[in-house]
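Trainee: The sequence isn't on hand, but the structure is:
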């Protein structure tokens, strides 16, 4: 993986051990034309460099207990990455990289693969999607087409396979008991030949993959897929876990969420915090759309016995804000991994039958209607957060979309570099709305804070928001 010697730097300027190295590509970036190499060099050295650098550092941080994007960048402020052009293609030169990304002075292979994934996805989006008249990113169809092309470029669309991909959502800082439960569910899914797709980070994103590897091994399944989908704003807080064997970096949270539902055949939600609530509101906003009423899409909420209260609160929040119709779209199963797996297996069979009958692709859900307000990137500025329409005088799927934006802003204020800086500069985000909406929002967020679901356990959570009733 390296043609040049590694040099260990004793300490970074902040006292952390780092390493310099030159890394050779593995896979599709191993063979590039001179024109393609020149294009990569131009893009990486332009205004895209900061994005490329920050995502690369996040990947190299895999395995470290650091979920604060701003702190990560400050800790390794001397980190640098550049493309080295050679006659045979390219290499990556990293300086001041976290030493944990190496073993015996060699970069861990999985991390090396993910590092080149950053290069592939960031450059592809910049060069082939943004500004390309082929993709109208102001229209729903254009956004979906762009998501399709990004996933295809990442090698995630595999024709000829029966539907078997389960998306698992949940918190990155869940308790040990909850984490062990996600492994048990993943094991039950793996025994039934189901593959796993998550947000690629630790906690509830890693556990199902870890369990599925054992289930697949017992069934002698040697081509299991452990797909991770992330985006630049969250990757520093949720670095790809070691089990991910296919990684895609989408350009923003909205395209990341759409990738989950277009690629997956069912969703399991484990306990989490504001980010998990954002994901729940996103999928409910889709399933509540009138055009999607007849499209099967299994959705299960699950956790161990001591998570029952968490789901009771989430279920009550959904009932109080979105109503019983929203509740009808999911099933809550507590402390029964096998039942979760059976429910998902049966639900995905219905998806297969529907796709076959309607002649829709197994590998990409074209028919699902995603409204434009769920696709358009939401920038959580103080003004945008303050002006969200949080009231019941609107279609229920639109209310779900607006609530999703509110929780997206809270996630940004908690763990994303830009959001953290905005809070430090301008103070709390303010959420305004009708009391019948704001009371449930406030109660749910308060319960998350009390249960240490807003930050890693052991840290005092300082809210980035104020609910104005």
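Mentor: Arrived safely. Quick caveat: nothing in here was measured; it's all calculated off a predicted structure.

Trainee: Only C-alpha atoms from now on, for both contacts and neighbour counts.
Mentor: OK.

Trainee: First-to-last residue distance for stretch 262-280?
Mentor: Start-to-end span of stretch 262-280 (C-alpha to C-alpha, to the nearest Å) is 15 Å.

Trainee: Can you show me the helices along the stretch 301-450 of the chain?
Mentor: If DSSP state H, counting those that start in this stretch is used as the criterion, the helices of the stretch 301-450 of the chain fall at 308-321, 324-327, 337-358, 372-375, 382-386, 396-415, 417-426, 435-450.

Trainee: chain center to the helix or strand where residue 196 lies: distance?
Mentor: Element membership for residue 196, per DSSP states H and E: strand 195-198. For strand 195-198, the separation from the chain centroid amounts to 11 Å (computed by C-alpha atoms, centre = their mean, to the nearest Å).

Trainee: returning to what we had before: just name the most buried of the helices of the stretch 301-450 of the chain.
Mentor: Mean neighbour count, computed with mean count of other C-alpha atoms under 10 Å, is highest for helix 396-415 among those, reaching a mean of 24.

Trainee: and the gap between the closest residue in space to residue 398 that isn't next to it in sequence and residue 373?
Mentor: Counting by C-alpha to C-alpha, 6 or more residues apart in numbering, residue 398 lies nearest to residue 285, which is 6.8 Å off, once chain neighbours are set aside. Separation of residue 285 from residue 373 (C-alpha to C-alpha): 10 Å.

Trainee: hmm, back to that, and the helix or strand following the strand holding residue 196, what's buried?
Mentor: Under the assignment DSSP H and E, the closest C-terminal helix or strand after strand 195-198 is helix 207-218. Neighbour-count burial for helix 207-218 flags 207-216 (criterion: 16 or more other C-alpha atoms under 10 Å).

Trainee: hey, what's in contact with both of residue 285 and residue 373?
Mentor: Both residue 285 and residue 373 are contacted by 398, 401, under the criterion C-alpha atoms under 8 Å, 6 or more residues apart in numbering.

Trainee: Check it against this one:
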């Protein structure tokens, strides 16, 4: 079917007239790429079902996010409203399925043909939505109310996506950082990726723009120079964030996890070295997650290369992060990472040396190179957290608990801020009930308030709005 280009229309508020939008959409049909070329009648019916228990809304929203690649829009609610007429339907045919797409963002096409990387991502969405629905949810084989059951589910999602590769040495570097970064910081992430790629290391990120895209770009150039034709640029995402951080087309292995907790666990299970760039609330959430996991006594001897880095201009940012970690989780948490400023070569060497330790440790322990099964992750870090106003108020942000448990609760607080900033459901919650209230000990709330305020001042919270309106309110409780 030839593609059809058309201009969308919208009702301009208070104008009473219909005017053309400033962007264009395309109607088209595409055939599958990859493994999922056929569907059962039951699977197809679920993807078309818009009622309770159906998958159509989830599938439609994730597909739209993938097709929105390249547009500077990090507001999930705005994306869904902008392309409210978008739809995607499964067409069952004798030779397999086709996707009938209406109202897709024109930026996903070149001369009417869908960009190959985006097309691959579109079918990764189909693969993962179907797999989680059919094989994970409600399957007694996966006891999702237990730590081991969640880890098993993460393993199977990764294996189904062909991410886990045996008989290969550890070489996967996870890069975390903000989608809303300045040009200097973005260029720095590319140089880091380049230095990692020259050393034969692959990249895994949250798959979006900014500090998630830069390392992949740099590594791709380095891999080309080293004649590495099998470079891996892996992206992990989840339905809540994918609309705000559309996968960039460099990603050649995309996995959509059912929630942020399983996404975070996948990073630490699959990765061998970790680099953290400047970011906002989402990056703070990732930092708190990994520090909380590593603070558990069972993980004291597990080698885990973790480097915070950025250009000279980001030095103050990492000083603030370090101060916050010290004030809330203590010196022991600060010892779990190294801060290296404005030295990409040293970062790459540090990660490379750390990965060698990982390899030796896993070899001695007879653990696999492709999945870190020895790492202890408690269920506190695995239970999906719904950032409602009630749940945000109930967070236990006080010192009278183990440090790794405090880290888990701090992670949830920052997860709520992320939801209120860019996730469709969180934004609607804020519009309906006002700002989230985050309360706890003054000794914790003070540093948190200061850190979030620094993110706002440095414009690290949001891309799509010139003026940031906080979705949270910090309440410091005084000791009785």
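Mentor: That came in fine, so what should we check first? All of these numbers come straight from a predicted model, not from anything done at the bench.

Trainee: thinking again about what came up before, closest to residue 235 of structure 1 out of the helices of the stretch 301-450 of structure 1?
Mentor: helix 396-415 (9.9 Å; C-alpha to C-alpha).

Trainee: which helices and strands does the closest one pack with?
Mentor: Applying 3 or more C-alpha pairs under 8 Å, 6 or more residues apart in numbering; DSSP states H and E, we find helix 396-415 of structure 1 packed against helix 274-287, helix 372-375, helix 417-426.

Trainee: Throw the ones you listed into a markdown table and include distance to residue 252 of structure 1, thanks.
Mentor: Shown next, in a markdown table, are those (distance: least, C-alpha to C-alpha, whole Å):
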| stretch | distance to residue 252 of structure 1 |
| --- | --- |
| helix 274-287 | 14 |
| helix 372-375 | 10 |
| helix 417-426 | 13 |
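
Trainee: Tell me which of those helices lies nearest to residue 464 of structure 1.
Mentor: Closest approach to residue 464 of structure 1 among these (C-alpha to C-alpha): helix 417-426, 6.5 Å.

Trainee: mind checking how far the closest one is from the chain centre?
Mentor: Distance, stretch centre to chain centre, for helix 417-426 of structure 1: 21 Å (C-alpha atoms, centre = their mean).

Trainee: Helix 396-415 and that helix, what's the angle between them?
Mentor: Orientation check (axes from the mean of the first three to the mean of the last three C-alpha atoms, to 10 degrees): helix 417-426 of structure 1 against helix 396-415 gives 80 degrees.

Trainee: what stretch of structure 2 does helix 417-426 of structure 1 fall on?
Mentor: Aligned by TM-score structural alignment, helix 417-426 of structure 1 falls on residues 424-433 of structure 2.

Trainee: on contacts alone, who are the packing partners of the strand holding residue 196 of structure 1?
Mentor: Using 3+ C-alpha pairs under 8 Å, 6+ apart: strand 195-198 of structure 1 touches strand 165-169, helix 207-218, strand 226-230.

Trainee: which residues in structure 2 does the helix or strand following the first one align to?
Mentor: It refers to strand 165-169 of structure 1. For strand 165-169 of structure 1, the following helix or strand on the C-terminal side (DSSP H and E) is helix 176-191. The aligned range for helix 176-191 of structure 1 in structure 2 is 183-198, by TM-score structural alignment.

Trainee: Mean deviation, that stretch versus structure 1?
Mentor: Mean deviation of stretch 183-198 of structure 2 from its aligned counterpart in structure 1 after superposition (mean C-alpha distance after the TM-score superposition for structure 1): 0.3 Å.

Trainee: Going by neighbour count, which residues of that stretch are buried?
Mentor: Using 16+ other C-alpha under 10 Å as the test for burial, stretch 183-198 of structure 2 gives 185-198.

Trainee: check contacts around the spatially most central residue of structure 1.
Mentor: Here the mean C-alpha position of structure 1 is nearest to the C-alpha of residue 199 (C-alpha atoms, centre = their mean), at a distance of 3.2 Å. Taking C-alpha under 8 Å, 6+ apart as the criterion, residue 199 of structure 1 is in contact with 168-169, 205, 228-230, 238.

Trainee: and if you look at residue 313 of structure 2?
Mentor: Per C-alpha under 8 Å, 6+ apart, neighbours of residue 313 of structure 2: none.

Trainee: how about it, what's its partner in structure 1?
Mentor: Under the alignment (TM-score structural alignment), residue 313 of structure 2 pairs with residue 306 in structure 1.

Trainee: ok, now how distant is that match from residue 394 of structure 1?
Mentor: Distance from residue 306 of structure 1 to residue 394 of structure 1, by C-alpha to C-alpha: 36 Å.

Trainee: ok, now residue 40 of structure 1?
Mentor: Applying C-alpha to C-alpha to residue 40 of structure 1 and residue 394 of structure 1 gives a distance of 46 Å.

Trainee: just checking, residue 21 of structure 2 touches residue 6?
Mentor: No - under the criterion of C-alpha atoms under 8 Å, residue 21 of structure 2 lies out of contact with residue 6, with a separation of 10.6 Å.

Trainee: circling back: among the buried residues of helix 207-218 of structure 1, which two are most distant?
Mentor: For those, the maximum inter-member distance is 14.3 Å, found between 207 and 216 (C-alpha to C-alpha).

Trainee: what's the counterpart of residue 63 of structure 2 in structure 1?
Mentor: Using TM-score structural alignment, residue 63 of structure 2 pairs with residue 56 in structure 1.
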